[in-house]
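Enquirer: sequence and predicted structure, then a few things I'm wondering about:
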Amino acid sequence: MVEYSAILIGYLLGSISSAVVVARVLRLQDPREVGSGNPGATNVLRYGGKGAAIATLLGDLLKGVVAVLIARELSLQPWVISATMVAVFLGHLFPVFFGFKGGKGVATALGAYLGANPWVGGALALTWIVVAVVSRYSSLSALVATALSPLYVWYWMGDPAYVAGSVVMVVILFWRHRGNIKRLLEGTESKIGK
């Protein structure tokens, strides 16, 4: 029963939308109703500024880290920790507290990876940063880092349960970014800070 509790806690933590909370605290517009409509750090940066974006990013990272650390602290099996990673990610995408209208899950997934294995999280963060510096596209950075995540997970974590969870997150994250992928191919995607 503890296993399912950890997964549920992960989903509920993921359902706390940092972007919406930050917007309410700072009396900004609801991020789901402005800009790209995505309640994530990149959209908040575009209309709320760096401070609000950093707070959103940290909140999204933290909920991923905390959810996975709870599962790890309970000494649960890899499949439960992997399922908790997916659950916190899905909570961010489909938050029960915010009408199931969530973000794309990049920062929350990164937080989950950091909580599971700092080497994987660090490799993903470094990949994102390098691609962002070179391309200036947040979405492309997220897609490249996400595409590499199963390889990083396999190398540093090894267990098939973690690899399977990573693949699930890759598929869902690419699906959530389908509009971004289309705009990248058309050359109309917004660059970071624009």
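Expert: Yes, it's here. Residues are numbered from 1 along each chain as shown.
Enquirer: from here on, just use CA atoms for contacts and neighbour counts.
Expert: OK.
Enquirer: which helix runs longest in this protein?
Expert: The longest helix of the chain (DSSP state H) is helix 50-73.
Enquirer: residues contacting that helix, please?
Expert: 3, 6-7, 9-10, 13-14, 17-19, 22-23, 26, 40-45, 80-81, 84-85, 88-89, 107-116 (Cα atoms under 8 Å, 6 or more residues apart in numbering).
Enquirer: could you turn the buried ones of these into a ChimeraX selection?
Expert: A single ChimeraX command suffices to select whichever of the contacts of helix 50-73 are buried according to 16 or more other Cα atoms under 10 Å:
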select :3,6,7,9,10,13,14,17,18,19,22,23,40,41,42,43,44,45,80,81,84,85,88,89,107,108,109,110,111,112,113,114,115,116
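Enquirer: here's the one I want to compare it with:
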Amino acid sequence: MFRVYSLLIGYFFGNFLFAMIVGKFLLHKDPTKYGSKNPGTANIGAVFGKKFGIITCFGDLAKTLIALIIVYFLFKGNRQAEAACGLGVILGHSFPWWNHFNGGKGVAVSAMWMVFFDWRAGLIALIIGLILVIIMKNLTIPPLVYMIGFSVYVWINFGWQCGFIFLLATLVMCFKFRKDIVDFFEGNGKRVDVLTTIKKKIGKKAS
């Protein structure tokens, strides 16, 4: 039963879509009607500016951390409970009941979940993801790659139950990214050149 309770706790906190909260209270706009129409960090940042994107990201990171900490203390660091909680946050974030099950894609949530579960492996996975973003100039494939890799790592080191839960979360993210995945393989994916953006900022500051 502890897995069910952990999943429900995670789902409850996952329902707090900070893209919608930022949109309502700070922007007074509905982010699902702008840009990609996805209520997530990337769309908020792209349409309304990086400041609001950062606020959204920190909010999603915080809700994930709070849910995981609660479960950690409730079930005394039980690894399967932490895994189930993370899956719950992903589900709540991706399919929030109050927003007609229309949510985000879970990138920030998955990042916090991985680092909380195993901070060393989690950070390595995120660094690999960042390198892939720089090389591929794409924001769709890297998070899926690091989630698959981390899932395999968890399966090997923490047991198949935890690894399977992480793989389920990866499948949820794949479903949410399904259109972006198709666009990527058809050559129509949105390109994001991180290095060029950084160089431009450095150039502006230097001038």
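Expert: Happy to help now that I have it. Values in this document were obtained by computation on a predicted structure and should not be read as measured data.
Enquirer: drop the TM-score for these two in here.
Expert: The TM-score (TM-score structural alignment, normalised by the length of structure 1) is 0.89; 193 aligned residues with a Cα RMSD of 2.1 Å.
Enquirer: and the helices in structure 2?
Expert: Using DSSP H, helices in structure 2 cover 2-14, 18-22, 41-48, 50-74, 79-94, 107-117, 119-136, 141-158, 160-176, 178-185, 194-206.
Enquirer: and the fourth one, how far out from the chain's middle?
Expert: The reference is to helix 50-74 of structure 2. The chain centroid and the centroid of helix 50-74 of structure 2 are separated by 10 Å, computed with Cα atoms, centre = their mean, to the nearest Å.
Enquirer: buried stuff in it?
Expert: 52-53, 55-65, 67-68, 70-72.
Enquirer: mean deviation of stretch 118-125 of structure 1 from structure 2?
Expert: Once the two are superposed, stretch 118-125 of structure 1 sits an average of 2.0 Å from its aligned residues in structure 2 (mean Cα distance after the TM-score superposition for structure 1).
Enquirer: list the buried residues of that stretch.
Expert: For stretch 118-125 of structure 1, the neighbour count (16+ other Cα under 10 Å) marks Trp119, Val120, Gly121, Ala123, Leu124, Ala125 as buried.
Enquirer: most widely separated two among these?
Expert: Using Cα to Cα, the buried residues of stretch 118-125 of structure 1 span at most 9.8 Å, a distance reached by Trp119 and Ala125.
Enquirer: Cys174 of structure 2 against Val145, yeah?
Expert: No - counting by Cα atoms under 8 Å, Cys174 of structure 2 does not reach Val145; the two are 10.3 Å apart.
Enquirer: how about Phe175 of structure 2, what's its partner in structure 1?
Expert: Matched to structure 1 by TM-score structural alignment, Phe175 of structure 2 sits across from Trp175.
Enquirer: show me the contacts for the nearest residue to Val145 of structure 2 once chain neighbours are set aside.
Expert: Leaving aside its chain neighbours, Val145 of structure 2 sits nearest to Gly129 (7.3 Å; criterion: Cα to Cα, 6 or more residues apart in numbering). Neighbouring residues of Gly129 of structure 2 by Cα under 8 Å, 6+ apart: Pro142, Pro143, Val145, Tyr146.
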